[in-house]
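In: Build me a model from this:
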Amino acid sequence: MRVWWIAFALGVVVLQRQAALPGAGGWTGGAAVLAGCGALLGWSARRRRTRAIVALRWMLCASAACAIGFGYAAARAEWRLRDSLPVEREGRDIVVTGVIRGLPVIDDTGARLLFAVESNDAGLARFPPVIRLSWRTYGAADARDTIPDLRAAQRWRLVVRLKRPHAEANPGVRDSEAAWLAAGIRAIGYVVAPERAELLDACASGWRASIDRLRDALRTRIGDALGGGARHRGIVTALAVGDQSGIGDDDWRVLRNTGTSHLVAISGLHVGLVGAIAAAIVSMVWRRLRWRGRAAALVMPAPYVASLAALTAAAGYAALAGFNVPAQRAWWMIAAGAAAYLAGRSVPTSAVLCAALGGVLLADPWAVLSAGFWLSFGAVAVILMAVAGWRAVRAFDGDDSAPDGAAAVDRRRRLRAWCTRAGRRIAEATRVQYAVTIGLAPLTAAWFAQISVSGPFGNAFAIPWVSSVVTPIVLAGIGLPAPLDACAFRLAHAALEPMMVLLGHLADWPAGVFWLRMPDWPVLALACVGVVWALMPRGWPLRWAAPMTWLPLVAPAPDAPPPGGFRLTVLDVGQGAAVLVETARRTLLFDAGPGAESTHAGTRIVAPSLRARGIRTVDSLVLSHADADHAGGAEAVYAAAEVRQLLAGIAPQHRLWRDAQAAGVADRLPCTAGQRWTWDGVAFTMLWPPRVAGAGPSNERSCVLRIDAGGTSALLTGDIEARAERRLVAGSRDALAAQILVVPHHGSRTSSVEPFLDSVGPRVAVFPVGYRNRFGHPHRTVLARYEARGIPLPRTDCDGAVRFDVAPAGGGFAFERYRDAQRRYWMDR
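Out: The predicted structure is shown next:
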């Protein structure tokens, strides 16, 4: 069974790495593989049982399971993609009736919610069953004052404007399109006319609606009990109902840096804990219960009843978590273990884990696209490997009790035995923590580009504290009536405070987090092999050499351009701009993308992109001008990396200068035409604005930067418009020539005049624009000017991030589009 489910999972993983779903030829090939495996299995069944025949059978079973996993995931994906919003319906007003699913998130910018559609007026027989909506009102200081009281499982009739699930696509950044596909979200949009929204009287029914209402009610009870001033209210809510939206940025920073963020989700640890508590209570009661004069344990053995109680309680708590992947994994393990116990079979824990693996992937084949899947199953697998050699030690512990007979009972000997057992238990726990830290290091590096050095220390006290103290108190609060529930929630919050203080000190430890470049898959695979090797029992050949396999992970080979060349990446930040320029030893970031006042692209995209590249120092940050879509993400950049210099085309009294000073940027200068410097053989020249820029619009003061290396030039233009372009042509025509052009002002109608394009003469022009942006960029007339030149015109909304590799000494350049290089079947174009 273990080989079957592992091979099935491998097939699912392979499908999720495909650029396109299989066509008729693929399905025919899969059927042929299954038929061939069946025929060979039938032939081998008639042969004499030898080692070769047994090995062949295992290989055939694994191949068949892999093909079935691939086909199953492909069929599920094909069916789900059919629910996508048709292209011709994008941007149109549609009246939908449906139910709020899950917990709506409401903050000072508006509300975000999932909406299960029941009917629509678009006349579509196959409409997206679940859509993601934003509900915003403009003109209010706090949107919460004007948005209605949105509750889970309410039925509404809304006017919405939708688009296909299209997200930004960048290397090293979370794939939101994959997450939407896994959640069944096949359209996203916003409520067009909030005043026309109609709350319907009929409430939703069914088990899902009942669970959502319960979760919403519990969240409200916790909020009322703790009030708005409770700093860790979001953590208490997360432990109760799995809603992490209320956790503050400071708490997230502490939890991430100390490797304890898994504790604030209803994870497998918590689900297993609830199951164990329920089993213990029910078993204790059942052993003392009598029915018709007979002991209840004689009617049905107490362990059987305890198994069913554990399964039921774990299912209820997993439902409160929204059935996230770690909670599913824990429930399936409990279910498999309970089924084996009720059937009277002894099943290895590894087989239970593999059965849980199959159950999770049968329910959700897209689970492999989430970090929670790999970290949850990886942690359990590592723990099983780490404790595999402890059976002898535990058996020895069992013989450590004092001898029978009153004469043999000696206090000193009993104390010594107790201390010995306690020491062994602490050693076991330490080994588990060491194993989990080492075992998950490659996965955390692959998903988050970091390894938490302080994680073992933080988890050493945080795991038992949250599991033994905080979570049971939260569970008590869920079950107690008012006002006792409020007392329990306040007590849980009080118990969190000292733990968060200690974790805060660990998070501030400069060496607490080891940042590294996001590894390529060969490096990751080698590190995982090294982990398995290191966790083998003592005496395993060359076990001492296992850490050598981690060297490419922790000390990767240089990936910087050669001296005299540079790499330029136009990041896909939606409607905004951020361009990363790397030389052999230096880094420049031209604009930082939108900030918190818009799409949070600085936090969501720019900062993770820097971390994924292993960039901890930005030698120069250039903010072309003060518009939020270019400079809004600066604060996120300051938090993610050390910025040594700021060059900006902004007014002297603008707050961005003060923000840079507060962030510790020592060198702060305005952009001025004529500024020049050279890094690693690459020349940088500022062409605009002039020394006396005047008081015109901020776009006219945008910095324009030229980069030269080996006969290839790139021109970064910010948001300059026709007037600045003509002045540049008049004063710096010869300096404008460049092979690579980042199009001015996203291709707006008031930019990219013909004389400017003639002077630049680009061979590639990149449009940094957002998908279906409200400005209509790029304008069709401007796009026609570029198309008339017959050059490649990559666009970030269609192609994702665009990367240029410029070779030194006349070697030319090459470029790639992220959506082509890392194509997946769910990616929208």
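In: CA atoms for contacts and neighbours, from now on please.
Out: Will do.
In: mind listing the strands for the stretch 551-700 of the chain?
Out: 566-570, 579-582, 587-590, 617-618, 620-623, 642-643, 645-648, 667-670, 676-679, 682-688 (DSSP state E, counting those that start in this stretch).
In: Which elements pack onto the last one?
Out: Pointing back at strand 682-688 there. Contact here means 3 or more Cα pairs under 8 Å, 6 or more residues apart in numbering; DSSP states H and E; on that basis strand 682-688 packs against strand 676-679, strand 704-709, helix 722-736.
In: so of the ones you listed, which one's packed in deepest?
Out: The highest mean neighbour count among these belongs to strand 704-709 (a mean of 23), with neighbours defined as mean count of other Cα atoms under 10 Å.
In: helices and strands around that one, which ones?
Out: Using 3+ Cα pairs under 8 Å, 6+ apart as the test, strand 704-709 ends up in contact with strand 682-688, strand 712-716.
In: Give me the distance from that strand to the chain's centre.
Out: Taking Cα atoms, centre = their mean, to the nearest Å, one finds the center of strand 704-709 at 35 Å from the center of the full chain.
In: which other residues reach it?
Out: Contact with strand 704-709 is made by 564-566, 624, 681-689, 713-718, 736, 806-809, as judged by Cα atoms under 8 Å, 6 or more residues apart in numbering.
In: structure for this one too, so we can compare:
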Amino acid sequence: MSYSLSRLSLWMIIAALPLCWLRALPDTAAIQLLLGLTALLLLTRQRWLREAALVLLLFIWAVIPAKTLLQQTAFLSGTPVEAVVGVEQLQPQSQRVKIRIESVAEKRLFPPVYALIAIPGTQTFCPGQHWRMKLRLRPVHARLNEGGFDAQRFALAVSTPLTGRALTWQIVDSRCGWREKVMQKSRDYFAALPWHSVILALTFGERSELSSETKALLRETGTAHLMAISGMHIGLAASVGWLIARIFQPCFRASWIEYRFPLFSGIALALIYCWLSGGSPPALRAIVALLSWSLLRLKGRNCSGWQVWRLCIGAILFFDPLSILSDSLWLSAVAVAGLLLWYQWFPLSGRFIGKKRWLPLQLLHLQTGLFLLLMPLQIFIFHGVSVSALLANLWAVPLVTLLTVPLILGAVLSLPVASLSQLLWWAADRSLALVFYPLRQLPDGWLTVSQQALWLSPVCLLLLFAWRFHWWRSSPFTLASLCLALLCWRLHVRQPEWRMDMLDIGHGLAVVISQRGNAVVYDTGNRWAGGDAASSQIIPWLRWQGISVQHIILSHGHLDHIGGLESLQQAFPAAKIHSDLGVSGHLPCYQGQNWRWQTLNFQVLWPERPQKEHGNNQSCVIRVTDGKWRVLLTGDIETPAELQLVRRYGEALRAEVLQVPHHGSGTSSSPPLLRRVAARAALASAARYSAWKLPAERIITRYLKNNYAWYDTAVEGQISVEFSKDNWRVLSLRAQIMPRWYHQWFGVTRYSS
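Out: Okay, the predicted model is just below:
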């Protein structure tokens, strides 16, 4: 039985989709069972059963690379390994090198695995070199919070599941790659130009030198996609190659003039551009799509736009099933599908097509379609949308695609002619100045959207299609019922009376007590060079939840508890700050301080009086209660302070939920405290790769022996406790909120050497 490529591609897409939401990958026995079922279905005569068998077979094909990657991750992260690696990319800002692990213990590793390692010592590396290294690797383990960047999913999507360091290193081949040589030669020409960092990003895909101001501008205007070499850039390179071939074709003999020469020229220039970009995943996916389309052209197949779209996406997923986890693939696929849909169902009037004077209107029509149809996906991925993106892209996209990128390609191809290359680099720089000047004049356009408003996106799309197909005339009551159903569904989502969320911020502490869209934040996490926990984790979470901060409590003065205070104050300047740090403007936080917030009572139990020192045992201990359920927040108190609390309060320390003192350190969580509190759940904020090996294993055992249910952010990710009138429950991101196979704990166990 024969099947069309378009149909097979659709099945490939369907077969790969479960990788996005599977809780766990099927084990070997399950795969064998699926293979047996596939064989039985193929023996049947019903066509739909045979098609189901092919979908199952393609699903197994998609699962195998995921299982292989996890097996390689576990193998490479167990103990130090001797490996031959190739240098792929330097990341000077983070002082890391991306390497390709090609062989381990003289055995070829297929497919190769990528890892990010710290630059060892003062050693100099360049892409293209090969080294023999002894590596200590560990699996990527992301901080997982709702509304945050899913670094673990991203790492698996780009087959870079490992980080670590080199213990020893020895050069095997010191020669730098040709791409590095071309890059250095090009930089000699454009390094002094004002927009050199953007040129570097557009030419070689190296965005590490983009300033924070430029990144913020691109984000605010919705033009960041222009700086990432992807399908649009590769397609443009192919078009330039085709055009160059067509220009020179009249010089050839008549028998040489045919459609294949321009086609191959376009493919060649696209491959060169992909190579210049370092073979980034979006560029490689674009090459697969281009080759698929070119194959159709060479075969003389006449396919519709939707058939070509299915074939390209199916081919990408067939060769790289894990790319289904990539946000960039989703954005590209939905953008192309959206354009097909837009021009099919919302075409521009015929009198505006084919006439140059209506080109601005045609561009506006195109950008409007992209803006409207991509908006729901952008909100879901980025938790916001740029309202100035329509105008910004209307200006920037034509200039970058039709002027800047062709100039850059010309500059690279003319590198042997120094004067011409320098002129073209200068022209590319001036074109970028022309692009960015109007963008800087636009007002801040980024609009943050919470998950409560996410449902508005499908309503807007529903109204758009209702207008296009005149449903408001033909079926007004059906349309109104659909909108009302969406509204009622959102209004009847059951909400807890109040909740407590311990965010996964690595080493540090950040607890959010929230009710009715407002919150009290207990500690603000750590700070490091170039960032802090508040800007990277806490604030995105608060924005996504639609929560405003009214109070900030600082338990004590250690950096891992106050590091994000400045960022949190900037985001919520009206928030009141409670601490025992003696800072002007801070409300006191010592024994005897009580206040009521919403329906909750906050009672400070410790320290006894204002302290001159601000160490662990001076942590501000607070009991939060609604009159029935109680939460005890303990900061970093250690055994001496714990024993004094027990002597002073005794049975009054009882609570349902206990924040584990000092991240589960062996100097805290004394047995008397655990017995007096007698909570049912213990929540610890900890990092998987803690330098102090926290939480201590004996402390976890102590809690379990005292009948506590143990939760920690290293294992669970974000931990949420929801309180209602009659009961309460604990939810963790990895186990209940967003259980996915790519969110799980990979590789060695916590206490493994």
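In: Quantify their similarity with the TM-score.
Out: The TM-score (TM-score structural alignment, normalised by the length of structure 2) is 0.88; 737 aligned residues with a Cα RMSD of 3.6 Å.
In: want to try JSON lines for the strands of the stretch 551-700 of structure 1, with distance to V606 of structure 1 as columns?
Out: Listed next are the strands of the stretch 551-700 of structure 1 as JSON lines, based on distance: least, Cα to Cα, whole Å:
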{"stretch": "strand 566-570", "distance to V606 of structure 1": "11"}
{"stretch": "strand 579-582", "distance to V606 of structure 1": "9"}
{"stretch": "strand 587-590", "distance to V606 of structure 1": "10"}
{"stretch": "strand 617-618", "distance to V606 of structure 1": "12"}
{"stretch": "strand 620-623", "distance to V606 of structure 1": "12"}
{"stretch": "strand 642-643", "distance to V606 of structure 1": "14"}
{"stretch": "strand 645-648", "distance to V606 of structure 1": "16"}
{"stretch": "strand 667-670", "distance to V606 of structure 1": "21"}
{"stretch": "strand 676-679", "distance to V606 of structure 1": "22"}
{"stretch": "strand 682-688", "distance to V606 of structure 1": "22"}
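In: which position in structure 2 aligns with S620 of structure 1?
Out: When structure 2 is aligned by TM-score structural alignment, the residue opposite S620 of structure 1 is H551.
In: Its match and V521 touch, don't they?
Out: Yes. Using Cα atoms under 8 Å, H551 of structure 2 and V521 qualify as a contacting pair, with a distance of 6.3 Å.
In: Compare those two (neighbour count), which wins?
Out: Remark: of H551 of structure 2 and V521, V521 carries more neighbours, 24 against 19, as counted by other Cα atoms under 10 Å.
In: What does that one correspond to in structure 1?
Out: V521 of structure 2 maps onto L589 of structure 1 when the alignment is built from TM-score structural alignment.
In: how much space between that match and G790 of structure 1?
Out: According to Cα to Cα, to the nearest Å, L589 of structure 1 and G790 of structure 1 sit 29 Å apart.
In: Next, the most centrally placed residue in structure 1: secondary structure please.
Out: Among the residues of structure 1, the one closest to the centroid is R174, at 5.0 Å (Cα atoms, centre = their mean). Judged by DSSP: H, G, I helix; E, B strand; the rest coil, the three-state class of R174 of structure 1 is coil.
In: Any buried residues in the lengthiest strand in structure 1, and which?
Out: In structure 1, taking DSSP state E as the definition, the longest strand is strand 93-107. Using 16 or more other Cα atoms under 10 Å as the test for burial, strand 93-107 of structure 1 gives 93-106.
In: Ok, stretch 261-275 of structure 2 next?
Out: When burial is assessed from 16+ other Cα under 10 Å, stretch 261-275 of structure 2 yields the following buried residues: 262-275.
In: List of residues touching that stretch?
Out: Residues lying outside stretch 261-275 of structure 2 but in contact with it, judged by Cα under 8 Å, 6+ apart, are 179, 203, 234-235, 237-246, 280, 283-284, 287, 290-291, 294, 409.
In: Could you do stretch 287-301 of structure 1 as well?
Out: Contact partners of stretch 287-301 of structure 1, identified using Cα under 8 Å, 6+ apart, comprise W286, A302.
In: need the contact list for R648 of structure 2.
Out: When contacts are counted by Cα under 8 Å, 6+ apart, R648 of structure 2 touches no other residue.
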